[in-house]
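>>> got a sequence here, can you model it:
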Amino acid sequence: MNRIALYPGSFDPVTNGHMDILRQSLALADKVVVAIGIHPGKSPLFSFEERVELIHASARSEFTQEEAERIDVIAFDNLVIETARQQNAAYLVRGLRDGTDLDYEMQMAGMNGTLEPDIRTVFLPASPNVRHITATLVRQIAKMGGEISAFVPEPVAEPLRSRAKPGA
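Sure thing, here's the model as predicted:
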């Protein structure tokens, strides 16, 4: 049996919080598909292709080779549940930082469960050392010239500093 988990998000940029949830996902599934949401109305800091490379580089630097090889990265621009079906995922993985995340994610899990009862949503609690990290705050800190190395994997730090520089 090949247990596939879909881990959707924007990953702009991938953070240590994302890597924490990805690490936990690898313990539960044979393969984890990181699904990067593409929204035509949004202007991400990094292109889809750059995010793919940053995720793969981060996985290679933080996980074993065997673990890194069990990660695929795709784009999606439809319903998450449709993407999960297309990927033959048994699970949707969602990270939780706090009660606010839980309230929102419970609603989403209910809607997704109605649309596709055979795909389960799995909530993974963020580890205490990364619970406070959000990609939005990391982008803001980087844009204001703050130090971001505690919040992102090493392969992400320099590209983020360069991209977020005022006037870049």
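>>> contacts, neighbours, all on C-alpha from now
Noted.
>>> counting contacts, what elements does the helix or strand hosting residue 34 pack onto?
Element membership of residue 34, judged by DSSP states H and E, is strand 31-37. Under the contact criterion of 3 or more CA pairs under 8 Å, 6 or more residues apart in numbering; DSSP states H and E, the helices and strands touching strand 31-37 comprise strand 4-9, helix 16-28, strand 71-76.
>>> next one: the first one to chain centre, how far?
Its chain's C-alpha centre and that of strand 4-9 lie 8 Å apart, by CA atoms, centre = their mean, to the nearest Å.
>>> which residues does it contact?
Residues from elsewhere that reach strand 4-9, judged by CA atoms under 8 Å, 6 or more residues apart in numbering: 22, 25, 29-37, 80, 84, 87-94.
>>> buried members of these into PyMOL, please.
PyMOL command restricting the contacts of strand 4-9 to the buried ones, with burial defined by 16 or more other CA atoms under 10 Å:
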select buried, resi 22+25+29+31+32+33+34+35+36+37+80+84+89+90+91+92+93+94
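>>> and this one, please, so the two structures can be compared:
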Amino acid sequence: MSDGTITHVVVPGTFDPVTLGHVDVIRRTRRLFPRVTVAVAASVNKRGQGTTFTLDERVEMIREALALEGLPDDVEVAPFTGLLVAFAHEIGAGGIVKGLRAMTDFEYELQQADLNSHLSPDLESVFVMSSPQYGYVSSSIVREIASMGSDVSTLVPANVNERLRARYGR
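Take a look at the predicted model:
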């Protein structure tokens, strides 16, 4: 990154669970940057509750999902705790990539990007729009549908679908 070019970025999230929308954003990010680290947050989810799956389970599910979906082996997956900007510096990333589905995502993510810029002006924030086919998919929607015994196989990778069926039944 000595010439200012960003070669390594972080795609952060709770990924509870990882969806096909997440995989799409990761795939598209990898097309833009030669090195991508998917950073799995240990923290509680956005509603202040504990996560459905443990940190280790989420890391494992993402690794399996990326392999199933044919992403390159050089997409790394790593757990993190604490501030995202500190993690990005720790691994030598020059940017943070966030997927956006709708205007409400943008408002929230812009606030986070502004805060990250305040904390660490050297990190760039990049937004990647989700593909229209995944614009309505979120981890919380997937969990809700799965918890009611409905099929989520078109919303998540096959390995995640199996975990959700094991967790919630059919």
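>>> is it possible to get TSV of the helices and strands packed on strand 31-37 of structure 1 that adds distance to residue 126 of structure 1?
Compiled in TSV, those are given as follows (distance: least, CA to CA, whole Å):
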stretch	distance to residue 126 of structure 1
strand 4-9	14
helix 16-28	7
strand 71-76	19
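>>> looking at those, which is closest to residue 129 of structure 1?
Ranking those by distance to residue 129 of structure 1, with CA to CA as the measure, places helix 16-28 first at 8.7 Å.
>>> quick one: that closest one to strand 71-76, angle?
Inter-element angle recorded for helix 16-28 of structure 1 and strand 71-76: 120 degrees (by axes from the mean of the first three to the mean of the last three CA atoms, to 10 degrees).
>>> helix 16-28 of structure 1 aligns to what range in structure 2?
Alignment of helix 16-28 of structure 1 against structure 2: residues 20-32, by TM-score structural alignment.
>>> average distance between that stretch and structure 1?
Its matched residues in structure 1 lie on average 0.7 Å from stretch 20-32 of structure 2 after superposition (mean CA distance after the TM-score superposition for structure 1).
>>> so how far is that stretch from its chain's centroid?
Centroid separation between stretch 20-32 of structure 2 and its chain, computed with CA atoms, centre = their mean, is 9 Å.
>>> also stretch 93-109 of structure 1?
Taking CA atoms, centre = their mean, the mean C-alpha location of stretch 93-109 of structure 1 is offset from the chain mean by 14 Å.
>>> what span of structure 2 lines up against that stretch?
So stretch 93-109 of structure 1 sits over residues 97-113 in structure 2, by TM-score structural alignment.
>>> flag every buried residue along the matching stretch.
In stretch 97-113 of structure 2, residues buried by neighbour count (16+ other CA under 10 Å) are 97, 98, 99, 100, 101, 106, 109, 113.
>>> which residues are in contact with that stretch?
Contacts for stretch 97-113 of structure 2 (CA under 8 Å, 6+ apart): 9-12, 22, 25, 29, 125-130, 134-136.
>>> mind doing that once more with 7 Å?
Outside stretch 97-113 of structure 2, the residues within contact range by CA atoms under 7 Å, 6 or more residues apart in numbering are 9, 10, 11, 25, 125, 126, 127, 128, 129, 130, 135.
>>> what is the neighbour count of the alignment partner in structure 1 of the second one?
Using TM-score structural alignment as the criterion, residue 10 of structure 2 maps onto residue 6 of structure 1. Number of residues near residue 6 of structure 1 (other CA atoms under 10 Å) recorded here: 31.
>>> done for today, thanks.
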